[in-house]
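# dropping a prediction and its sequence here:
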Amino acid sequence: MTLLIFFMFISGIYVFCSSRTHLLITFFSLEYLVLVLFLLFFNFLILFKVELYYILIFLVFSVCEGSLGLAVLVNMIRSHGNDQLSSLSILSW
C-alpha cells in the first residue's frame, strides 16, 4: 500500500512539474496531490489508532484551498480570456 501511495505521489509531482501551458491542469494536479496526502494521512491515523477528527480538519482546509483556487482561476479567465500561462507574461504587452 505504501508503494502504491508513493507511486501516486510521484506521478502527481511529475504532472505538476510537466504541465506548463494551462493553469487548469496544474490546479487538477495539485488537487490530486491533496487527495494522495489525504490517503496517506488516513492510513497513518488508522495505523496508530488516533482519532479521525484530524481528517475532518484536513478536508475542511483542502476544500477551502480548492474553492479559493477555482475562484482565482475563474477571475483570471474572466480578465485574460483563457487559462494559458503564456497570457500572464508581463513582457507580452
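Structure received.
# only C-alpha atoms for contact and neighbour calcs from this point on.
Noted.
# can you classify residue 92 by secondary structure?
Following DSSP: H, G, I helix; E, B strand; the rest coil, the label given to residue 92 is coil.
# take the one below as the second:
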Amino acid sequence: MVINNVLIFFSMFLIGILVFCLKCKHLLLMLLSLEFIMLSLFFGLQVSLTYYYYETNFSMVFLTMSVCEGSLGLSILVLMVRSYGNDYFQSFNILW
C-alpha cells in the first residue's frame, strides 16, 4: 500500500517536472505545472507523515505557503498580461 503511494508520488512529481521543462513558453502553463508539483509534494508529505505516525500539523503550514506562492504567481501573471498583452516569455524585453 505504501509502496504504491510512493510510486504515485514519484510519478506525479516527475510528470510535473517534465511539463515544467517542456512548456516553458507560456507563464500560465509553468504556473500550473508548479502547482501540480506542489500538489504532488503535499501528497508525498501526507504519505510520509501518516506512514511514520507523525502529527500532520505541518501539512497545513505547507498548504498555506503553497497557496501564497500560487497567488503571488497569479498576480505576477495578471500584471504581465496587462502590461504586455500576453504571457509569452519570448516577448518580454525585461528578461533579455
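Structure received. What you see is a predicted model, and the numbers here were worked out from it, not measured in a lab.
# contacting residues around the counterpart of residue 49 of the first structure in the second structure?
Applying TM-score structural alignment, one finds that residue 49 of the first structure aligns to residue 53 in the second structure. By CA atoms under 8 Å, 6 or more residues apart in numbering, residue 53 of the second structure lies in contact with nothing.
# again with residue 3 of the second structure
Taking CA under 8 Å, 6+ apart as the definition, residue 3 of the second structure has no contacts.
# list the contacts for the closest residue to residue 27 of the second structure other than its chain neighbours?
If the residues on either side of it in the chain are set aside, residue 27 of the second structure comes closest to residue 87, at 5.5 Å by CA to CA, 6 or more residues apart in numbering. Residues near residue 87 of the second structure by CA under 8 Å, 6+ apart: 26-28, 77, 80-81.
# perfect, I'm done here.
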